[in-house]
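Undergrad: got a sequence here, can you build the structure:
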Amino acid sequence: MAADGIPSALPAAITIEDLHPDVLTRTLRLLDGPALAAASCATSRLRALAAQPCLWEDLCLSAWPSLRDPRLRDLLPSFPASHRSFFSDAFPFPDPSEESRPCQDAPAVLISSIDLFHEGEHVFSRVLETDARDPWFLGSPFRIDALDRKDEGSTLAAPISPEDLTLSWVVIDPARGRAVNLSSRRPVSVERHWYTGEIQVRFAVVLGGGEAAANAVVACGEETMQPREVNLTVQDVDGMCLNGKESLVVLRGAMKGRRMGWGGEGEAEARRRYAEYAAAKQERKERRMRREGRLDMCCIVLGVSLFLGLFAFAALR
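TA: Take a look at the predicted model:
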């Protein structure tokens, strides 16, 4: 204090640059992926701290428990920016406007990292490897089963509500260090199967410029209300399952393409895009049915005309 009793100048305000790196790192650990990415754009110091691999590794392991599998723990450090680039690939949604084009660098091996949650609680995880060069895979309808009725671990302690399920299905190309999440996270539809009575919970994202969709389906028992089957297929806009060779083109395009949407906003956009895709598929189905109906009617009229003509010819003889 000055001699005349007037306070001297106040010390300069403490800025974020004055905080100890350990304090800032502990604070950054509390952020989710989008917030951490946003914080890294604030200052050069925050950018350096937010780039620490341990932060992104913790985020990935929290979002996808299946990444604790030894095969993936050894694989992810080989990504261009380790867990950070994996998060950037797998957390946002693939841009459905990206058109699929024939490619010469289709993946030789696909690794599926699957995590199912109910009301935020972890239900199960799977890591599956698929040989994408196998002739049977290339020529048969694309389908990956993550859970089937023979799995002993498919029985839960209590029934579930299908609407509260969330699913992540990340497909990884280990050779090129790319990944894409083929699930809408939250269901796009919950329906009862007309024949088995099972509840089918569908998670889907639109791919290939709107001409295809990845469909992950969780089938829950009618009485037990527990997951019994979990599988992934790729279908075109006519509802036909693509084979392995065609699916690789779509998946490779999704891996290489842009990403869009984070969090709830991204989920809402993915559901909206799928609703448009489903409406287009239904319209094409109805148009095809009308065309087939007209063709059937023409065949009937032609058949009747021929019959009457033959009948008249026989009568006149």
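Undergrad: when you work out contacts or count neighbours from here on, use the C-alpha atoms and nothing else.
TA: OK.
Undergrad: these two touch, right, S189 and F203?
TA: Yes. Between S189 and F203 there is a contact at 7.4 Å, judged by C-alpha atoms under 8 Å.
Undergrad: neighbour count for those two, which is higher?
TA: Higher neighbour count among S189 and F203: F203, with 28 against 15, using other C-alpha atoms under 10 Å.
Undergrad: now do the same contact list for D173.
TA: P107, V109, L110, I111, A179 (C-alpha atoms under 8 Å, 6 or more residues apart in numbering).
Undergrad: which among these count as buried?
TA: Listed as buried from the contacts of D173 are P107, V109, L110, I111, A179; burial here means 16 or more other C-alpha atoms under 10 Å.
Undergrad: which of the residues you listed fall in strands?
TA: Among those, the residues falling in strands (DSSP state E) are V109, L110, I111, A179.
Undergrad: in contact with the last one, which residues?
TA: Under the criterion of C-alpha under 8 Å, 6+ apart, the contact partners of A179 comprise F86, D89, A90, V170, V171, I172, D173, M255.
Undergrad: how far away is it from S113?
TA: Computed as C-alpha to C-alpha, to the nearest Å, the A179 to S113 distance reads 10 Å.
Undergrad: check S125 too.
TA: 8 Å.
Undergrad: how about this one, so we can line them up?
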Amino acid sequence: MMEHLKCDLKCLSRDILADIMARLDGSTLASAACTCSDLRGIARNQRLWKQLCNSTWPSTALDEAQHLISSSTDGFRRFYADSYPLISNDHKDANNYFPIQPTLISPSNFALFIDVYYREKCITSSVLDGIPMETDFGQDDDTTTGLMSWVLNCPFKVVPSDINDEDIEDGDDGHDFVSLVGKADDRCNELKEGIRLSWVLLDKKRGKAGNLSSWKPLSVKKIWASNGDYIIHFGCIIPVQESLQLPHNLAKCLIVARCNIEEKRGYLRWKEVSMHIEDTSGAYVNGGKSLIILNQALYCSRSNNRHAVKKGYIQFEGRKQEIIRKKKLEETMADWLVHLRSMHIEDTSGAYVNGGKSLIILNQALYCSRSNNRHAVKKGYIQFEGRKQEIIRKKKLEETMADWLCISFEVPMDLGTYIGLNWVRHTYWRRGYPF
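TA: Just a heads-up that it's a prediction; the model follows:
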């Protein structure tokens, strides 16, 4: 029955169909390609997908981006399919779906496509062919190897140099200034609703891409110590393989954007965008592991559900705070033990109490009676010292009596000690001291 169905769109010319499909968004265009062979053929036209990519990510329309995308098979169509959905945190990815990792991942294998939007208008775009740090390597092979080793073992951070207005003069609005409406002491909510960021990573050799950004801000904070500076966080949570030995087998790709709002002129000045990788303890991941994580991110699950992406970020931050809390508790305990070494607990014989009993005594001290009478506290201390001195005096008397018996009557030490002890006890009993 299905074989005899005919496509009613065949009566339209191919040019008209192509013009209609050029007006569709990516998901609708992909759905239309599944209806009949004619639409499928038109939907595979790279010109349509290039136009769609250019409108979604203006960075792909830059001259330096053309050869990076078009060089791979189904370049723009595959780029859109990989980059439009966001990376989601799925633990099943960590050990089941990642391909075999290459023995060496070079920073030059990747390209970055960065686009910043405000109120659905692109305000700045940038393309980076390779990780920027690699451009600092010299010509000498030994020097290059040494620098590469240093980069791979140091904390990893990417800072595109062309997304920066620090050198723009005050009288120049620049290309990435945006007019703001009204005046406010805190623009966090306005920036959270208006700012969008895309950070697409492309593996040039395999043609695989992925969007490392959360699209919407994950957090916006005002730096109150500065004059109108704001820090905006984007990013994604990447499940990683156990071989990387990261806590919870998770990593956070954090994109930090910094901007300044000039309230007098009503402008937003974009200052810097940077990216780095963190584990759940908040520590920066080094360059070698970061490159592996970025490569794994290209093969993670995708989702168009922005709430699911935000939920994964919240769960990651919860684990991070738990680790930080435990670490602070350990540091507090360590500090307490250090201070404990300068404090000790004695019994009435003057002997130090061991650590286990000391902890029990300190805990019991929290539940003892209290008094604002300083003299009563001092009186208790004097009574304790009196008992302590009495015990020490009795002990010395026992030792003196034992020594006298041993020397005078050649009594064995054990017997002398026994006689001396009983003599002292008998003497104190006659004086009314209980034993």
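Undergrad: TM-score for the pair, please.
TA: Scored against TM-score structural alignment, normalised by the length of the first structure, the superposed chains reach a TM-score of 0.83; 299 aligned residues with a C-alpha RMSD of 3.0 Å.
Undergrad: still on that earlier bit, next step: the contacts of A179 of the first structure restricted to strands.
TA: Residues of the contacts of A179 of the first structure located in strands (DSSP E): V170, V171, I172, D173.
Undergrad: kindly reformat those as CSV containing distance to L72 of the first structure.
TA: Shown next, in CSV, are these (distance: C-alpha to C-alpha, whole Å):
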residue, distance to L72 of the first structure
V170, 12
V171, 12
I172, 10
D173, 12
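Undergrad: for those, which one is nearest G120 of the first structure?
TA: Distance to G120 of the first structure across these (C-alpha to C-alpha) is lowest for V170, with 17.9 Å.
Undergrad: matching that closest one against the second structure, which residue comes up?
TA: Applying TM-score structural alignment, one finds that V170 of the first structure aligns to V200 in the second structure.
Undergrad: again with R185 of the first structure
TA: Structural alignment (TM-score structural alignment) places R185 of the first structure against W215 in the second structure.
Undergrad: could you pull out the strands for the second structure?
TA: 86-87, 110-118, 121-129, 157-158, 177-179, 195-203, 208-211, 219-223, 229-239, 250-262, 267-278, 302-303.
Undergrad: quick one, which of those gets closest to G380 of the second structure.
TA: Nearest of those (C-alpha to C-alpha): strand 219-223, 54.2 Å.
Undergrad: from the middle of its chain, how far away would that closest one be?
TA: 17 Å (C-alpha atoms, centre = their mean, to the nearest Å).
Undergrad: need the longest helix for the first structure.
TA: helix 263-316 (DSSP state H).
Undergrad: what sits against S214 of the second structure?
TA: L86, L197, S198, F234, G235, C236, R306, V309, K310.
Undergrad: counterpart of A32 of the second structure in the first structure?
TA: Using TM-score structural alignment, A32 of the second structure sits opposite A39 in the first structure.
Undergrad: wait, what's in contact with that match?
TA: L46, R47, A50.
Undergrad: show me the contacts for the second one.
TA: Just to be clear, that refers to R47 of the first structure. Contacts for R47 of the first structure (C-alpha under 8 Å, 6+ apart) come out as A39, S40, C41.
Undergrad: 7 Å instead, please
TA: By C-alpha atoms under 7 Å, 6 or more residues apart in numbering, R47 of the first structure lies in contact with S40, C41.
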